[in-house]
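Predicted coordinates and the sequence they were generated for:
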Amino acid sequence: MFIPKISVVFYAIIFLTVASGCQQKNNAKNDIMMYGDTSRRGVPFSKDPHVVKFNGEYLMYFSIPPYEGNNDPMNGWAIGIARSTNLIDWEKAGEIVPVEEYERKGLCAPGALVIDGKVHLFYQTYGNWRNDAICHAVSEDGIHFERNKTNPIFHPTGDWNCGRAIDAEVVQFNNQYLLYFATRDSSMSIQMQGVASAPINTNFNRDEWMQLTDEAILAPKYPWEGKCVEGASVVQKGDSLYMFYAGAYNNGPQQVGVAKSRDGINWERLSNKPFLENGDPGEWNSCESGHPHIYKDEDDRTYLFYQGNDDFGKTWKISQKEVLWDDKGPHLNN
């Protein structure tokens, strides 16, 4: 459901401004993207970015928190939508808010896919702990969405996990769709990655998904990953898939790693160190650089979107860096 916002202030990297059309301004000299939606908390608060190109413009979907002091029982986490023509300056375009009973406590962590002129959105329910699951909705304009009647469409099974599924990422690969999700072990302590598949002609309904493993495909391994691997975002380069993932829980600090796969199921990390680290003290992302989204544009250039903050989660902003590629894999364009 779209709820228009008449007055929205956007956070810019060097000042706050209410510009005509509510468009966020950035540091033109360095072309630094810095986005934060202030509509709900009065401070920048945007998490979990995901970008698609649709109808000649870029759309970014992201998580926004509940309104403070609002006692509406449907006042939960929601999904914000912003539009851009250059991947740097973003203008608020709408929101997707809880409307169904299964999402009454909130919905967030969007992942989007454009198929045959429609935007398919995959998102998680929020606030239900073990029972949170993946949902699906579809839109003809990228703003107004119709829920899948079989929602929630996926949660994992097996003793290796707790039954929870969050942080959906859906990609087409080898004539099928792969759904990457984060779950936890039965003790709710360790966050890890799983994968399911649906046929190429799927409607993404609940009965069309098949879990592909009875164990995690990626779990915390190195000290910097702490007890958490989540927020997977996947891009295909050549015959391989590259997964950009978040290691450690929020503000741990959370940082970004990369793994590679030939089949979408078996993954090998490219390094024992983060690909994208949190910032130094005093920088905007000193507490984390997390929840990555790797976006491949129509010209095959790729951009790593990610969230960060410097106040242990009182605010959240989204930025991006271009990712370059060579025979060894991805590296940042610094």
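Nice, I can see it. Note that the coordinates shown come from a computational prediction; the quantities given were computed from them, not determined experimentally.

switch to C-alpha atoms for all contacts and neighbour counts from now on
OK.

and after the strand or helix carrying F244, which helix or strand comes next?
Assigned by DSSP states H and E, F244 belongs to strand 240-247. Per DSSP H and E, the first helix or strand lying C-terminal to strand 240-247 is strand 255-261.

Just want the angle from that next one to strand 240-247.
Comparing the axes of strand 255-261 and strand 240-247 via axes from the mean of the first three to the mean of the last three CA atoms, to 10 degrees yields an angle of 150 degrees.

Please name every helix or strand in contact with strand 255-261.
If contacts are counted by 3 or more CA pairs under 8 Å, 6 or more residues apart in numbering; DSSP states H and E, strand 255-261 sits against strand 240-247, strand 268-269, strand 288-296.

would you turn those strands into CSV with mean neighbour count and distance to L332?
Conversion of the helices and strands packed on strand 255-261 to CSV gives the following (neighbours: other CA atoms under 10 Å; distance: least, CA to CA, whole Å):
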stretch, mean neighbour count, distance to L332
strand 240-247, 25, 13
strand 268-269, 15, 17
strand 288-296, 28, 12
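
Tell me which of these lies nearest to P98.
strand 288-296 (22.1 Å; CA to CA).

Can you tell me which helices and strands the closest one packs against?
strand 47-54, strand 229-237, strand 240-247, strand 255-261, strand 302-309.

Name the residues of stretch 86-102 that come out as buried.
For stretch 86-102, a neighbour-count test (16 or more other CA atoms under 10 Å) marks 87-98, 102 as buried.

nope, stretch 214-232 is what I was after
215-220, 224-232.

so which pair among those is furthest apart in space?
Longest distance between any two of the buried residues of stretch 214-232 is 21.9 Å, between E215 and W224; criterion CA to CA.

Please enumerate the strands of the stretch 101-250 of the chain.
107-115, 118-125, 134-139, 146-147, 166-172, 176-184, 191-199, 210-211, 229-237, 240-247 (DSSP state E, counting those that start in this stretch).

Now the first one: buried residues?
For strand 107-115, the buried set under the neighbour-count rule, 16+ other CA under 10 Å, comprises 107-114.

same deal with stretch 57-77?
Buried residues in stretch 57-77, counted by 16+ other CA under 10 Å: 58-67, 74-77.

who's in contact with that stretch?
With contact meaning CA atoms under 8 Å, 6 or more residues apart in numbering, stretch 57-77 is reached by 37, 40-41, 45-53, 78-87, 97-99, 104-112, 126, 142.

next, the one to line up against it:
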Amino acid sequence: MMGVKKHSQERKWGGKAGIILALFLFNQVYADTEPMDIGEWFDRYLDNPLNIPQYGALGAVHPDMLFFPDGEDEYKYWMFYTPYPPETHENPSLVRSNDGMNFVDNGVRNPLIVRTEPWENRHLADPDVIKVGDKWYMYYMGRERGGTACISLAISDDGKNWIKYDSNPVIKPTQNWENNWVGAPALYHDGLKFWMWFCGGYAKGIELASSVDGEDWIRENNGDPVLTGTVWEWDAGGVSHPDVICHKDTLWMYYWGVSAANRYRLGLAKSVDKFNWIKCRYNPILDIVLDSWEGHYIYRSSPIIISDTMWLYYSAYDDMGTTRPRIGLAKSWDKRDIHVKEEGESGADPSAFTLSQNYPNPFNQATNIDFTLAKSGFVSLIIYDILGRKVRILVFEHVSSGYKSVLWDGKNDSGEDVASGVYCYQIGVENFRETKKLVLLK
């Protein structure tokens, strides 16, 4: 990740000369020295939205992800979320996976917690889970029918069976500008303290609190927001629903911003001290897709990093009047590591989508896989073992039309050499799918 450049957001350029100077400085400072980093752009999973249990609700929202490289209770990916709507179904639930794309509720009794107290008799939402040592902490928003929203805590020894903290709620609205609403917590533990970013007034600003034990909280920054919308920008209408991840000693906050025209999209801000945040110059980094399941607005997201690839789980609403939120997946990696090579087989674009047999085959070090695209589109090219388990994602991005070639070096997504044997590789683009076999001999 490149260094975070701090620049004044107060300075404005005026007149034609100012515009020319601003463009010149932008090109000199950014264009060559700061290529788009991992997490600053995303390509969506081909089979979105994910199939997440809804338990009688119309959809699913608020994903919160934990990743355990060596597995936890036999699963690597843990997703906490809430079925919704209606509000009567909105209770924190859990599904798990070993590939990050196919989730099950085996061994889990959902919902994990339900409404029992007066301050949460309307619904429970926005679960955010953190594991510190052998103890699990779930922070969630409880809202009463009168409208007041607070943040409460539940504790677990295994992530599946939860007991509510007996001194809930842990954070209540205390500022006039919060309008009796605090929620959407995002947790981080730095080895010494718990840190929580949360929303005040629904979208008026993102606040910060800290705790030594995860139970007693102190508001930081004098109770003022550490992140707000920016006038005349894409998030001028407000910011909300953060999630925070630490990447290369810098905190990255993904949040949704709403425009003055009520358009919800996903943004990114970075910080080295938890208090001062610099918004990404590529914001919004995930936009809606009109006439689709995510055509109305992008909602809460949750990133995890696996082998130098960021997996972003996010919820979104359609624009077809059904009000049925879904959860999707997008991925990001260092674009400088992409090796989709142009092949000069023809001066004209191909007329069809094709997948060629790899060569050499069998192989013992590396093999080439060629394919053609009749037109540009989002392409997935994935290696599977003979049991259908994902081994390596070779391509997961938008690719221009033409003749292409990708090299597979016989390694998995973790950079480890895979065993000799028969493997399959499958391409997917638009409605075209094809699978072929290859043989690795060592």
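Sure, I can see it. These numbers come from a predicted model, not from an experiment.

Could you find the closest non-adjacent residue to the corresponding residue of the second structure for T125 of the first structure?
In the second structure, T125 of the first structure lines up with G142, judged by TM-score structural alignment. Distances taken as CA to CA, 6 or more residues apart in numbering place E120 nearest to G142 of the second structure, at 4.2 Å, with adjacent residues excluded.

swap in F67 of the second structure?
F67 of the second structure's closest residue in space is Y77 (CA to CA, 6+ apart), at 4.9 Å.

one step back: output the residue interval of the second structure matched by the strand holding F244 of the first structure.
On the second structure, the counterpart of strand 240-247 of the first structure by TM-score structural alignment is residues 250-257.

So which residue is smack in the middle of the first structure?
Nearest to the mean C-alpha position of the first structure, counting by CA atoms, centre = their mean, stands D48 at 3.8 Å.

Run through the residues that contact that one.
Listed by CA under 8 Å, 6+ apart, the contact set of D48 of the first structure reads 61-63, 108-110, 231, 291-293, 306-307.

what's the answer for E288 of the first structure, then?
By CA under 8 Å, 6+ apart, the contact list for E288 of the first structure reads 250-255, 277-279, 307-310.

again, only using 6 Å
Neighbouring residues of E288 of the first structure by CA atoms under 6 Å, 6 or more residues apart in numbering: 251, 253-254, 278, 308.

Alignment lookup: it to the second structure.
Here E288 of the first structure is matched to Y297 in the second structure, going by TM-score structural alignment.

Not counting its neighbours along the chain, what's nearest its match?
In space, Y297 of the second structure is closest to Y264, 4.6 Å off (CA to CA, 6+ apart).

And for that neighbour, the neighbour number?
Using other CA atoms under 10 Å, Y264 of the second structure is surrounded by 27 other residues.

same check, this time on N276 of the second structure
The local packing of N276 of the second structure (other CA under 10 Å) involves 11 other residues.

Which residue comes closest to the counterpart of it in the first structure once chain neighbours are left out?
Counting by TM-score structural alignment, N276 of the second structure lines up with N266 in the first structure. The spatially closest residue to N266 of the first structure, leaving aside those adjacent along the chain, is I217, at 6.4 Å (CA to CA, 6+ apart).

Could you tell me which residues make contact with the residue mapped onto that neighbour from the second structure?
With TM-score structural alignment as the criterion, I217 of the first structure lines up with V226 in the second structure. For V226 of the second structure, the contacting residues are 206-207, 275, by CA under 6 Å, 6+ apart.

any idea which of these is the one closest to I171 of the second structure?
E207 (11.4 Å).

Not counting sequence-adjacent ones, nearest residue to the closest one?
E207 of the second structure sits nearest to P225 (CA to CA, 6+ apart), 4.4 Å away.

In CSV: the contacts of E288 of the first structure, plus distance to L178 of the first structure.
As requested, the contacts of E288 of the first structure are exported to CSV (distance: CA to CA, whole Å):
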residue, distance to L178 of the first structure
N251, 29
P253, 29
Q254, 25
N278, 29
G308, 27
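
Just among those residues, which is most surrounded?
G308 (32 neighbours).

So it sits against S286, correct?
No - using CA atoms under 6 Å, G308 of the first structure makes no contact with S286, being 7.6 Å away.

Can you verify my assumption that the residue nearest to E207 of the second structure contacts A203?
No - with contact defined as CA under 6 Å, P225 of the second structure does not reach A203; the gap is 10.7 Å.

Name the residues contacting each of these two.
Residues touching both P225 of the second structure and A203 (CA under 6 Å, 6+ apart): none.

What lines up with I81 of the first structure in the second structure?
I81 of the first structure maps onto L94 in the second structure, by TM-score structural alignment.

Throw the strands of the stretch 101-250 of the first structure into CSV and include distance to T302 of the first structure, thanks.
Shown next, in CSV, are the strands of the stretch 101-250 of the first structure (distance: least, CA to CA, whole Å):
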stretch, distance to T302 of the first structure
strand 107-115, 16
strand 118-125, 20
strand 134-139, 25
strand 146-147, 29
strand 166-172, 15
strand 176-184, 20
strand 191-199, 23
strand 210-211, 29
strand 229-237, 9
strand 240-247, 12
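
out of those strands, nearest to I153 of the first structure?
Of the strands of the stretch 101-250 of the first structure, the one closest to I153 of the first structure (CA to CA) turns out to be strand 134-139, at 5.3 Å.

Can I get the helices and strands packed on strand 288-296 of the first structure in CSV including distance to E322 of the first structure?
Shown next, in CSV, are these (distance: least, CA to CA, whole Å):
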stretch, distance to E322 of the first structure
strand 47-54, 14
strand 229-237, 14
strand 240-247, 13
strand 255-261, 14
strand 302-309, 4
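
Quick one, which of those strands gets closest to K321 of the first structure.
Closest to K321 of the first structure of those, according to CA to CA: strand 302-309, at 5.2 Å.

Enumerate the positions of that closest one that are buried.
Buried residues in strand 302-309 of the first structure, defined by neighbour count with 16+ other CA under 10 Å: 302-309.
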